Structure formats: C-alpha cells, structure tokens
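**Q** No letters, just coordinates:
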C-alpha cells in the first residue's frame, strides 16, 4: 500500500516519512489520538502542497446572472419576485415609458449606465437614492437609467414601446431598515396584525403576564432562536404579551423606526441570536464551482478593509488578500493569511501594483473595483502611514506639519490619483466581468450595494441566507466600522486641499470621469470629487 502526498520539497518528504513510521509504531500501541492527528496533518500537507498550482475552475453561471442576462426572457424571470424579496417593500410599479431626450428630463436628477440587468439596475438606483428606475435597449446590453420622479403626463406609453431612447419606467419603494438603539430596540409595529406570516415564522411565547419586561421577552425569544421579540402592552388589563418572529428580513420590513419604546404599543427588539447570524464566516471548498474567484481592487485608502469585512459578514465567505497582513487577520479577516491561489477565499484584496498584477488578474474570474474620492483616499492612506490603525491626528496643525514636510502629502496624493487613472483605464477596457462600486454609495446606503456584490459572487438575488445576513450586517455595521475604520478627531479635508496642486488634480479627475462616461459601466461621482478638490 502506497501513501501519496503532494509535496515539492525533500524536507516535506522526510517529514511525511517520519509521520508514517510514527503512525505504524503508535498504531501497534493502540494510541488512537495520534492517528487522528496524523490524518489531519496529512490532509493539510496535501492541501498546502497543491495550493500553488490549482487547475483553472469552470465557474457555473446561474441562469440570468450578471452579464448573461441580456435576453428578454432573463429580464422578466422572477423580476418582481426578486425585487420584492431583495429590498423593496412592495412590487415595482410600471408607469409607462419615458424618453431620455424629452426636455423635461434635463430638469431632473438622473444617471445612466449600460450593461445592467433589471435587478442590477434596481439595486444601483436604490443605492444612489433614486425613486425610479428605467430600463431600455442599449445594443448588446440593457441600459439602466435612474431618475427622480417625472410628471405622470410624461410617462404614458405602451409596455412594448421601447426603443433606443425610450425606457420602461418603474416606481421603486426602497426598504428602510431601522437603526439599532440601546443594543436591541428597533422600533414599533403599527399593529399586531403585522406579526402574522403565512409560513408560520411567528409564535406566541408568553401571554397575559403582569410585570413582563422586555429583557424577559428578549431572553425567551433568543432561547427559541428567533430574531425579533415583540412586547405588546395591554393597558386595560395591565398585562403584556411576548411574541417571537423568526425571519429577520421579513420582520424588519414591518417595523417603524422610533427612538422611544414608550411610544409603541408593540415594541420590537432584535435578539442576540439574530445578530450572531453574520458574526461568523468560513472557507470555501476548493473544488466548488459556484462562487468565483473575485479580486477586490482599490487604490490604498479607498475602503478595501471595511468593504471586505461587510461583504464577508453578509455572505459568510472569508475574504482573502495577497498581502498577508497580520493586522487585518486580527480584525476577523481570517482569510488574510491564506494563499490567494488556494481557491478557498474570494473577494481577494489587491491594490494592483507591481509586476505581478497581471498574474493576479489572470487568475481571477471577476473583478470588483471600489472607487472613492481621491482626496479622501489620500487622507486615509496618509493617516495609515503616519499613525497606527486606531489613531489619527489630534489637530489640523499637527497634520499640516507632518504632511508638508518634504511635500509628503502632495506626492502621495499625486501618485494615488495617477494610480486611480491607470485602474480606471485598465478595468473599463478589460474583457472580464467587472463590478464598479462607489465607496460613498456604500456609506450612504449599504444594503443594496452589499446585495450587488453578493449577486456578482453568484450567490443569487433571492438567496435567503444572504438576505438574512445582509440585514444582520446593516444592524451590526457600527461593530464592523469600529474594528475596521479609523475615527478622525478633526476634519482634515480643507488642510489637505491646501497642500495639493489643484489644477493638475482637477484635470486628471475630469479625465478619469470621461473614461467612465465613455464605457458607461459605472457613473462616477465626478462633480462630488471635484468639489472636494476645489473647495
């Protein structure tokens, strides 16, 4: 009988031989604990020995996902159902068609991007806080057109009247997730009828008890592994009922935000069990073919670490990195020290610098590129280089003294902006699927952008586990930010602006904006970024 373990070094062969000899000797003595240890180490040895040359996997593309969803059939499949499940409180309302060349369209806030399917379009529009999405023909790909509301007289036409300049228009009703107060209080339920679900996910735990407080109700629902505890007060009988709701996502849509529990007849609290749903993540099976290898590309300081933490929380899949930074590992990014070639992690951090950047891109199936204001990115990166991860400058004067020395900040900003230009040029032209995400979009409205990334990872637009974890992530966002984002003591924007070459920065930022306008794969916040530079 021959035992074969992949190993590329003679040292590895010697180690394996020693284990085999020890295994035979100890097996005779009946020491079973060593057998288990040997089996574990043999598995790890085989895994490590083969991690450098993993065969290229053929990713199974879900039906009607991402860039494969251009047909009319794919645009309609589960369209309303997916959107209702995802992030809207009611089905999108079709209101007719709009013409983007209409003079009235020039008077309202709008944006247009190509190569989006209907679900992507809805997520993008809601992520940018637009109340309406419009879908039209864009050649090989659908065109996504987000806008503010139009006069009703300007949106009447037949459902089939879609041409190059006409778009099917839908009214969106975005889901609003209440913020967490006092660690557990969410808000009020308007009526007790809101507790009823067809799938039986609501149960009555305690009924008609006097002096029933929310801590007791919360503890009972938590022990039953339910997500929401609802305490209902009956003033006339001076008693209370406690009911538990299982589904976090379904419950959250029914809760009205409130700062004062005493205002509510039916008070809703989130259980510790619900918040634990997104607190753990694991490695992928290297042989799986659903979740692709995705590279997460940013310039330094553009929010890479926070993005990884949020997506890892929402998906339950560990994020990787090419840098193997122990500081990141200590912040629950446990895929940081794993080889990025092992196929056991995804959303792998890389700033795309150096000679090996092409090899990394070739290995990846898809790319996520996070975009942030160049000035804010430079401030964040300057703080990281000058201070520890947790610390920041205590005053504007101390920042300017350090930043102006040898033109340190001006050089850093110039290099980051040039790097941003190279990334924008390269990844707009690349043939691989690329998802462009604005850091500012995520900080303004995290849920739809988490779902865009999850969908890009082939996890499905109606994946119930991802939806539950995504809502959990929103409620836990303060915890994620505390572990990954720096807290600034003073606003450094004005001081940083005074140290840079504004004319050069404005010119290059406009060039980057024109690249995105040309390829229409993302709408960069060009004017916002320019206003930060101009002041």
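**A** Arrived safely. In this text, all values refer to a predicted model and were calculated from it rather than measured experimentally.
**Q** Please count neighbours and contacts with C-alpha atoms only from this point.
**A** Fine.
**Q** What strand or helix carries the residue nearest to residue 125 when sequence neighbours are not counted?
**A** Nearest non-adjacent residue to residue 125, counting by Cα to Cα, 6 or more residues apart in numbering: residue 146, 5.4 Å away. Using DSSP states H and E, the element containing residue 146 is strand 141-147.
**Q** Below is structure B, check it against A:
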C-alpha cells in the first residue's frame, strides 16, 4: 500500500511518501470490539494512521467513508464486528445499539475541534481542507450555536467516562507533543504486540505530520464571535477536566481555556 495514494487524495501531492510498514487485517475475532471515540475534528484520522503504522493492523470505522477507504484506510469498509480491525472509529456512544463499549477516547481542545470540523464541512468534507477568512466572517460561523456544540462535546466524553467500561483517555495535544509515549499507551491498552520500534524514525518524522490539517492561520476566527457566546465552552472544559481528574487522575491542559473579554 503506497502512502502516496492517501496523501494525493488528501491534497498533499508531491510531499507523499510510502507507508512505514505493511498493514494487514487480523484473523476473524482476533480483536475485541474497542472504539476510537472522539468528537468530530479531534484528529481521529491522524490517530488512526499512527495506530495502523504502529501496530501493523488496519483500523475500522462505523461510517464507511469512501474517500478514506480509497486513500488507504482499507478497514474503513470492513465489518468491524468480525474482529479483524484493531480499533474502530466512532463519534458517538450508544451502547444500546452496538458493543463498542471499551474505548480509547481522543480528547482535543474543543475550540480547535469546532474549528477543524468547520474547516472540513466548508471545504467539502475534505479531511485536510481549510475554510477561508470570508467563510469565518459569514453567518454560518459567526452565528454557530457554540453552547450546543460544547454540550455535545461534554456529553460524549462524560457518557464514556461514566459508562463503567475500560476507557483510555488520550489528550490530542500530548499525542502531538510526544506521539511515541501515547502510542505505547494505546498499544498496551489494545494488547497488541508488533515490531513497532523499527518504524520509529519513519513513523514519528515528517511523515505523520502530513496527515494533520495545518492549524496555522494569520487571524483568530474566534475573535469574530461574541465572546459571551463562548462562555459555555469554557464551562464544559472545566467540567470535563474535573471528571477526568476523578476517574483517571489527569486534567485537561490549562491552555484549553480561552481568555474571554
């Protein structure tokens, strides 16, 4: 499988490189039904790339995204209940509908999540696309219901943390800063053993960074928003941080909070 195929579809063009190693499916029922749960815009695609390269096994999804499948995520259309994918992407938690209960939960600053998802939607569901300044000045951004978004963000992780299932919280910003450490946690949680150390130089170099949408821009889209409408987001951050502290002894980075004026 050529990494260049995915990168070309994702808009990386000539920067494409090959995969760091062979990716394969497991045997039927080899893997337990574990989810990679996250709010949209949390870096799930990049995390899946790291997990696939690190473990050597395909990840799955409940969404069957054709673009990701064509781009190289061959587990995207796999029936995850067969147990051949090492972990399965989902953005919801509905244990009454499926057995994806144990989970690696990927948590990212909600302000960045909302921004990333807006980029994706505005750029035509491109997992690496970006909205323009004009898009952020439009009512579709300026008048977004951030209170509702914050409530959904908080509810997803709260339900997972209070579910009584085995949960591994992964902070996106910590994974970005030290991907090796976070991948070791995930591999241990999934109980997968592969020769991943031989991939270090390739996996944690510039290669993996090309699977992330660039967050750099010369302006702050949130300054176009009435700051009063962002207070529920700060409140949701504090509530989730307190819950994480009580359940796993960790807290969200203080940088999640915005100074509102």
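**A** Perfect, I can see it now. Bear in mind the structure is a predicted one, so any value in this text is a computation, not a measurement.
**Q** aligned partner of the residue nearest to residue 125 of the first structure in the second structure?
**A** Using TM-score structural alignment, residue 146 of the first structure has no partner in the second structure.
**Q** do you know how far residue 146 of the first structure is from residue 138 of the first structure?
**A** The spacing between residue 146 of the first structure and residue 138 of the first structure, counted by Cα to Cα, to the nearest Å, is 14 Å.
**Q** quick one on the thing from earlier: doesn't residue 134 make contact with the residue nearest to residue 125 of the first structure?
**A** Yes: using Cα atoms under 8 Å, residue 146 of the first structure is in contact with residue 134, at 6.0 Å.
**Q** At the geometric centre of the second structure, which residue do we find?
**A** Centroid-nearest residue in the second structure: residue 44, 2.2 Å away (criterion: Cα atoms, centre = their mean).
**Q** Which position in the first structure pairs with that one?
**A** For residue 44 of the second structure, the residue aligned by TM-score structural alignment is residue 304.
**Q** Assess the claim that that match and residue 295 are in contact.
**A** No: counting by Cα under 8 Å, residue 304 of the first structure stays clear of residue 295, with 11.1 Å between them.
**Q** Now which residue in the second structure aligns to residue 14 of the first structure?
**A** Checking TM-score structural alignment: residue 14 of the first structure goes with nothing.
**Q** For residue 14 of the first structure, give its distance to residue 230 of the first structure.
**A** Residue 14 of the first structure is 62 Å from residue 230 of the first structure, by Cα to Cα.
**Q** Compare these two (neighbour count), which wins?
**A** residue 230 (28 against 11; other Cα atoms under 10 Å).
**Q** in a strand, that's where the more buried one is, yeah?
**A** Yes: Residue 230 of the first structure: assigned to a strand according to DSSP: H, G, I helix; E, B strand; the rest coil.
**Q** My assumption is that residue 189 of the second structure lies in a helix; please confirm.
**A** Yes: Residue 189 of the second structure forms part of a helix when assessed by three-state DSSP.
**Q** What residue in the first structure is paired with it?
**A** Residue 189 of the second structure maps onto residue 456 in the first structure, by TM-score structural alignment.
**Q** Cross-check the contact I'm expecting between that match and residue 433.
**A** No: using Cα under 8 Å as the test, residue 456 of the first structure is too far from residue 433 to be in contact (9.0 Å).
**Q** more neighbours, these two?
**A** Neighbours of residue 456 of the first structure and residue 433, each counted by other Cα under 10 Å, are more numerous for residue 456; the result is 24 against 16.
**Q** What is the aligned counterpart of residue 91 of the second structure in the first structure?
**A** So, by TM-score structural alignment, residue 91 of the second structure is matched to residue 351.
**Q** Equivalent analysis for residue 100 of the second structure, please.
**A** So residue 100 of the second structure corresponds to residue 364, using TM-score structural alignment.
**Q** Distance of its match relative to residue 336 of the first structure?
**A** 17 Å.
**Q** Which one's more surrounded, these two?
**A** Neighbours were counted for residue 364 of the first structure and for residue 336 using other Cα under 10 Å; residue 336 has more, 25 against 21.
**Q** OK, contacts around the counterpart of the more buried one in the second structure?
**A** In the second structure, the residue paired with residue 336 of the first structure is residue 76, using TM-score structural alignment. Applying Cα atoms under 8 Å, 6 or more residues apart in numbering to residue 76 of the second structure gives the contacts 59-66, 68-69.
**Q** farthest pair in those residues?
**A** Using Cα to Cα, the contacts of residue 76 of the second structure span at most 14.4 Å, a distance reached by 59 and 66.
**Q** Between these two, which has more neighbouring residues?
**A** Neighbour tally, residue 59 of the second structure and residue 66, criterion other Cα under 10 Å: the higher count belongs to residue 59, 28 against 12.
**Q** how about the more buried one, what's its partner in the first structure?
**A** In the first structure, residue 59 of the second structure lands on residue 319 (TM-score structural alignment).
**Q** In this structure that match contacts residue 308, no?
**A** Yes: using Cα under 8 Å, residue 319 of the first structure is in contact with residue 308, at 6.1 Å.
**Q** Mutual contacts of the two, please.
**A** With Cα under 8 Å, 6+ apart, residue 319 of the first structure and residue 308 have common neighbours 333, 347.
**Q** Run through the neighbouring helices and strands of the strand holding residue 146 of the first structure.
**A** strand 110-114, helix 118-127, strand 132-138 (3 or more Cα pairs under 8 Å, 6 or more residues apart in numbering; DSSP states H and E).
**Q** Can I get the ones you listed in JSON lines including mean neighbour count and distance to residue 379 of the first structure?
**A** What follows is those, written out as JSON lines (neighbours: other Cα atoms under 10 Å; distance: least, Cα to Cα, whole Å):
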{"stretch": "strand 110-114", "mean neighbour count": "19", "distance to residue 379 of the first structure": "28"}
{"stretch": "helix 118-127", "mean neighbour count": "25", "distance to residue 379 of the first structure": "25"}
{"stretch": "strand 132-138", "mean neighbour count": "24", "distance to residue 379 of the first structure": "35"}
